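>>> I'd like to go over a predicted model; first the sequence, then the structure.
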Amino acid sequence: MNNRAFTLNQIKLHAIWALIGALSALVLTLIFNATGLTSLESFQGPESRLYSISNETAILIMVYCFATPLVEEILFRFFLFNFLNRHIKRAAIAIILTAALFGIYHLHPVQALYGFLMGLIITYSYYRHRTLSIPLVVHITANAFALVYTLL
């Protein structure tokens, strides 16, 4: 019985963080649209290259909603955050630095800002729960929202 309750609690926790990921992506998208950031070339360029991977929606979903978040979470949260947190010994600074590097990694100014802000949320979720599954869920839902928004 306890094992089942733990599983239900974990499912609820992951669902809450999935909602946080989706709502964060929605709010940032609305703010970026309202401020005109999404009309800048630095945003339009990468968005227009979305189909350079594939015209197949299933492949785009696999790449943007599963493969990319998995690789980025291992790289940025598991390796980079843990390294920074271990050496700096101040979680807040390690979270900010990890998020900043995550933003810079996206290479385009608008996406860098978006990546930094989402990186703060995702990295905090990893710090808070010390498991990759939660930031992975946040990342997947944020990317899924962004992909659906882009495809519509």
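Arrived safely.
>>> CA atoms for contacts and neighbours, from now on please.
Fine.
>>> which residues are in contact with Phe102?
76, 112, 115-116, 119 (CA atoms under 8 Å, 6 or more residues apart in numbering).
>>> okay, and which of the residues you listed map to helices?
Among the contacts of Phe102, DSSP state H puts 112, 115-116, 119 in helices.
>>> Leu28: which of those is nearest?
Lowest distance from Leu28 to the ones in helices among the contacts of Phe102 (CA to CA) belongs to Gly115, with 10.2 Å.
>>> dropping in the other structure now:
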Amino acid sequence: MEPNISNTNQIKTANNSLNLMQIIGIIVGFFIVVISLSFLNEKQDFYFYPWYYEYLVYFLIFFLIILTYKPARSYLFQLISSIKFNKPKDYVFIILSWIFLMCYLAVLNIITQQLHMTPDPPKMIYNPSEMQLLIYGIGLVLLAPIWEEFLFRGILFSRLKNYIPICACFIISSLAFTCIHPISFGNSLYIFVFGLLVAYSYYKTNNMFVPISIHLLNNLFSLSIAMQ
């Protein structure tokens, strides 16, 4: 008697999926480690790592948590194996999303000016060495989009869909994503909407390549502003 291939694949997928408590544990554990390290590293007389290693450290923390926890590791491999690069519509989605973000940023700047609010100053980088800039740029532009999208969209958003309404998934994943960044009116409002956009991009395309690419373009733009 031949085995039922469809049922076998469903069982394998179910076994490799994360339940709600596992998702909460991963998110809470990551936040605790990152916030603790950031707090200690901001002390003037104590440094775990220099400023240009910040995003590299977060990347290593994420993959250390994921790779040492078998259910998360199995699910991550599923996400990676589902990435596709040969869908033209996905590239159109990326371009349109980037145009929307630039328009939204312009509107947000106008609103803050009309409300006589001081705009959030961009994070500036003053006279870094070539090696410092290289490490910081790799962390910000390449590594941050990868681990943030896998964590907040690939794990949190996609798994929450099995437990709560889709609208709540968009809001919760975007709020969690916002909280990992510096909190201020303009910055937080932009990041929250950005989180909604990349979550929607993943929801529509089911391809992690799309939100990662949008995120990469956004961080590349941020780096170019910081270098001015």
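Received it, and whenever you're ready, just let me know what you need. Here the structure is a predicted model, which means the values were calculated and not measured.
>>> which strand or helix spans the residue most central in space within the second structure?
Centrality entry for the second structure: nearest residue to the mean C-alpha point is Glu148, 2.4 Å, by CA atoms, centre = their mean. Taking DSSP states H and E as the definition, Glu148 of the second structure sits inside helix 144-149.
>>> the residue nearest to the centre of the second structure matches what in the first structure?
Alignment note (TM-score structural alignment): Glu148 of the second structure maps to Glu72 of the first structure.
>>> in stretch 55-72 of the first structure, what counts as buried?
60-61, 64-66, 69-70, 72 (16 or more other CA atoms under 10 Å).
>>> read off where the one helix or strand Leu79 of the second structure maps to ends up in the first structure.
Using DSSP H and E, Leu79 of the second structure maps to helix 70-81. Using TM-score structural alignment, helix 70-81 of the second structure corresponds to no residues of the first structure.
>>> could you identify the helix or strand that succeeds that helix?
Assigned by DSSP H and E, the successor of helix 70-81 of the second structure is helix 88-114.
>>> packing partners for that following helix?
The contact analysis (3 or more CA pairs under 8 Å, 6 or more residues apart in numbering; DSSP states H and E) places helix 88-114 of the second structure against helix 185-205, helix 209-226.
>>> which residues touch the first one?
Right, helix 185-205 of the second structure. Contacts to helix 185-205 of the second structure, defined as CA under 8 Å, 6+ apart, come from residues 90, 93, 97, 101, 105, 108, 112, 119-120, 153, 157-158, 170-171, 173-175, 177-178, 181-182, 208, 210-211, 214-215.
>>> and what of the last one?
The contact list for helix 209-226 of the second structure, computed with CA under 8 Å, 6+ apart, reads 83-85, 90-91, 93-94, 97-98, 122-125, 137, 140-142, 145-146, 149, 198-199, 201-202.
>>> just to revisit the earlier point, do you know how far the residue nearest to the centre of the second structure is from Leu40 of the second structure?
Distance of Glu148 of the second structure to Leu40 of the second structure, computed by CA to CA, to the nearest Å: 22 Å.
>>> quick one, what contacts Ile125 of the second structure?
226-227.
>>> which of the three states applies to it?
coil (DSSP: H, G, I helix; E, B strand; the rest coil).
>>> and it, how far from Leu216 of the second structure?
Distance of Ile125 of the second structure to Leu216 of the second structure, computed by CA to CA: 19 Å.
>>> and for Glu149 of the second structure?
Look at Glu149 of the second structure and Leu216 of the second structure: by CA to CA, they are 10 Å apart.
>>> these two: which has the busier surroundings?
Glu149 (25 against 19; other CA atoms under 10 Å).
>>> wait, that one sits on Ser174?
No: at 10.9 Å, Glu149 of the second structure does not count as touching Ser174 under the criterion of CA atoms under 8 Å.
>>> what's the helix holding Glu148 of the second structure in contact with?
55-56, 58-59, 62-63, 177, 208, 211-213, 215-216, 219.
>>> and it, how far from the first structure on average?
With mean CA distance after the TM-score superposition for the first structure, helix 144-149 of the second structure departs from the first structure by a mean of 0.5 Å once superposed.
>>> what packs against the helix holding Leu79 of the second structure?
With contacts taken as 3+ CA pairs under 8 Å, 6+ apart, helix 70-81 of the second structure sits against helix 54-68.
>>> cheers, nothing more for now.
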